[in-house]
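Chemist: Give me the fold of what follows.
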Amino acid sequence: MANLSMDSCGSKCLKYFIAVFNFFFFVGGLLLAGFAGYEAFNPSSTLNQMIMSLNAPILKDGLYILMAVGLFLAMISFFGCWGALGENRCLLITYLTFVLLIFILQMVGIIISLVKYKQVKETMIYDLNHNSSRFGPAYLAAVSALEMKFHCCGVTGPNNYKTIPVSCYPTTHNVKRRSASSTTGATSSLAPATTMATTMPLGEPYPDGCEAVIRPYLYAAGGVAIGILLIEVMVMIFTCCLISAIQKGYEIV
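Modeler: Below you'll find the model as predicted:
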């Protein structure tokens, strides 16, 4: 066997690091595919019922895509794990090629998101202003749920609407909570929340747009994405080192 610049101990560490790393991603891919498949094909699941209530088949298509992504991730991780443990150059090269393609697609996706962000934002504001959506029927319902959850209004503020919806008003939420807590078998003294929202004075809408409210979550997601990209670069470098070591022929464990 030829002596390598990377000693046998380092080669073994690379081998088992790549194997363990891909084992966890293999399990994660299967769990992701299982979760998405359960939610997509089980009519009684909470997420499935929410999709049906919103009449948004595109969201169900998203679950199918998520399931496919999970299976694809598991397949790639299997190649990496098996290739490292079996010291199989062919499998490792296949694994490296897939990881490189995923890395390139992620970079393209990030660039497109940054370039198209302003255009998408303007389209969303236009749809809110005209009470319509080119994103599908679930869009306006999702925006209303977001406004009630994060106490915000529109994308940049209430001025995105010609007619401000009740989901932008805190009074509406208080009425709904009181109505829900007061209906305990006996007839409630309060009218349904939807009726109350139209008859009670609503006060002032939330001044902040949802963009500003969820911006910290977007930054967090961006940080996670950068972390994943760095891990992928590290894994590709380690895989190249292991392929080189196998090529030169280090001592087999």
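
Chemist: can we go C-alpha only for contacts and neighbour counts from here?
Modeler: Will do.

Chemist: is it true that Ala68 touches Gly34?
Modeler: No: with contact defined as Cα atoms under 8 Å, Ala68 does not reach Gly34; the gap is 10.1 Å.

Chemist: Show the residue spans covered by the helices in this structure.
Modeler: With DSSP state H as the criterion, the chain has helices at 8-41, 46-54, 57-85, 89-129, 138-150, 170-182, 193-199, 210-248.

Chemist: could you give the angle of the last one to helix 89-129?
Modeler: Meaning helix 210-248. Interaxial angle, helix 210-248 versus helix 89-129 (axes from the mean of the first three to the mean of the last three Cα atoms, to 10 degrees): 170 degrees.

Chemist: just the third one next, same as before
Modeler: Angle of helix 57-85 versus helix 89-129, following the same axes, to 10 degrees, is 160 degrees.

Chemist: which strands and helices sit next to helix 57-85?
Modeler: Applying 3 or more Cα pairs under 8 Å, 6 or more residues apart in numbering; DSSP states H and E, one finds that helix 57-85 contacts helix 8-41, helix 46-54, helix 89-129.

Chemist: again, only this time at 7 Å
Modeler: Using 3 or more Cα pairs under 7 Å, 6 or more residues apart in numbering; DSSP states H and E, the elements in contact with helix 57-85 are helix 8-41, helix 89-129.

Chemist: Likewise for the fourth one?
Modeler: If contacts are counted by 3+ Cα pairs under 7 Å, 6+ apart, helix 89-129 sits against helix 57-85, helix 210-248.

Chemist: now, of the ones you listed, which is deepest in the fold?
Modeler: helix 57-85 (a mean of 20; mean count of other Cα atoms under 10 Å).

Chemist: now it: how far from the chain's centre is it?
Modeler: How far helix 57-85 lies from its chain's middle: 14 Å, per Cα atoms, centre = their mean, to the nearest Å.

Chemist: Now render the helices and strands packed on helix 89-129 as TSV, adding distance to Val120.
Modeler: Supplementary listing: these in TSV, determined by distance: least, Cα to Cα, whole Å:
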stretch	distance to Val120
helix 57-85	18
helix 210-248	12
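
Chemist: One more sequence to fold, the one below, so I can look at both together:
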Amino acid sequence: MESCGMNVIKYILFIFNLIFAISGLGIIVAGAWVLADVGEFDHFVESRIMAPPIVLIVAGFIVFAIAFLGCYGAIKEHYNMLIAFAVALLIIFIIELAVGIAAAVFKNDFSMAMKNTLKESIKNYTETDRQAWDNIQKKLQCCGADGPRDWIDNPAGIPSSCCNETMLVCQIVTANTEGCFRKLEMRVQNSATVLIGVGIGIAFVEIAGIVLACCLAAAIKKENDK
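Modeler: I've put the predicted structure just below:
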């Protein structure tokens, strides 16, 4: 016969996992939004900067799948399945924590690498670079890495994308004064803030899930041992 406490934990864990499944979808949406927001400037952004949202999307799919494992284990009162659920949550929590720590540690490196990429792109300025610069300068309303003077030594001159579309000829005095590095860096940092916020929120949910699953598993084991 089920104890009242075990019954309560079982249904709390079941409801928790339904919410957890929805949060998995939320993680996928957040990761996809960040990937789309920063990904359109991938010519200037290193692949490792794109890694956290990709990891988050993958984690979201895993969370969504694991939530059903937890629901089934709770309703069926399956001890081994609940332990597997708790271990899976712990692994995801550790992965998310590792990604967050890595992002914080290499934050300055990301910025310097991105700035160097922008500078090198101006020096090389192939057709691919031209398209990428036109895209970023139009969408972010910026010019050069640090400002329009970055284009002085470029044989092609200042790109028309540095100026308002109504300008027939784009010159330093009419170009956007703000450099693209600061604007792109701010965009990446805003995206990182979204990822960190979502990650912290999910981390608390995961810890709660681990505790509930372990409590129910312990209650089931105690009941079976009688």
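
Chemist: Quantify their similarity with the TM-score.
Modeler: Superposed pair, TM-score by TM-score structural alignment, normalised by the length of structure 2: 0.64. Supporting alignment: 198 aligned residues with a Cα RMSD of 4.6 Å.

Chemist: Check the helices and strands packed on helix 57-85 of structure 1 for me and report the most buried one.
Modeler: Comparing the helices and strands packed on helix 57-85 of structure 1 by mean neighbour count (mean count of other Cα under 10 Å), helix 8-41 comes out on top with a mean of 18.

Chemist: Okay, the residue positioned nearest the centre of structure 2 and Lys119 of structure 2: tell me how far apart.
Modeler: The centre of structure 2 sits closest to Pro53, judged by Cα atoms, centre = their mean, with a distance of 2.9 Å. Pro53 of structure 2 sits 26 Å away from Lys119 of structure 2, going by Cα to Cα, to the nearest Å.

Chemist: hmm, back to that, please convert the helices and strands packed on helix 57-85 of structure 1 to TSV, extending it with distance to Cys168 of structure 1.
Modeler: Converted to TSV, these look like this (distance: least, Cα to Cα, whole Å):
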stretch	distance to Cys168 of structure 1
helix 8-41	30
helix 89-129	12
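
Chemist: Compare those and report which one is nearest to Ser181 of structure 1.
Modeler: Closest to Ser181 of structure 1 of the helices and strands packed on helix 57-85 of structure 1, according to Cα to Cα: helix 8-41, at 29.6 Å.

Chemist: Specify the angle between that closest one and helix 210-248 in degrees.
Modeler: 140 degrees.

Chemist: ok, now which ones touch the residue nearest to the centre of structure 2?
Modeler: Pro53 of structure 2 makes contact with 31-32, 34-35, according to Cα atoms under 7 Å, 6 or more residues apart in numbering.

Chemist: go with 6 Å
Modeler: With contacts defined as Cα atoms under 6 Å, 6 or more residues apart in numbering, the neighbours of Pro53 of structure 2 are 31, 35.

Chemist: nearest to Ser77 of structure 1, of the helices and strands packed on helix 57-85 of structure 1?
Modeler: Evaluated with Cα to Cα, the helices and strands packed on helix 57-85 of structure 1 place helix 8-41 nearest to Ser77 of structure 1, the distance being 4.7 Å.

Chemist: quick one, which of the helices of structure 1 is nearest to Lys162 of structure 1?
Modeler: For Lys162 of structure 1, the closest of these is helix 89-129, at 5.5 Å, according to Cα to Cα.

Chemist: Please state the offset of the closest one from the chain centre?
Modeler: 13 Å.

Chemist: relative to helix 138-150, how tilted is that helix?
Modeler: 90 degrees.

Chemist: which residues of structure 2 does helix 89-129 of structure 1 align to?
Modeler: Taken onto structure 2 by TM-score structural alignment, helix 89-129 of structure 1 occupies residues 79-119 there.

Chemist: circling back to that earlier point, now the helices of structure 1 as TSV including distance to Ala2 of structure 1?
Modeler: Putting these into TSV (distance: least, Cα to Cα, whole Å) gives the following:
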stretch	distance to Ala2 of structure 1
helix 8-41	11
helix 46-54	57
helix 57-85	20
helix 89-129	17
helix 138-150	62
helix 170-182	73
helix 193-199	78
helix 210-248	7
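
Chemist: right, and those helices - which one's nearest Tyr161 of structure 1?
Modeler: Among those, helix 89-129 sits nearest to Tyr161 of structure 1 (Cα to Cα), with 4.4 Å.

Chemist: Mean distance between that closest one and structure 2 after superposition?
Modeler: Compared with structure 2 after the fit, helix 89-129 of structure 1 shows a mean deviation of 0.9 Å (mean Cα distance after the TM-score superposition for structure 1).
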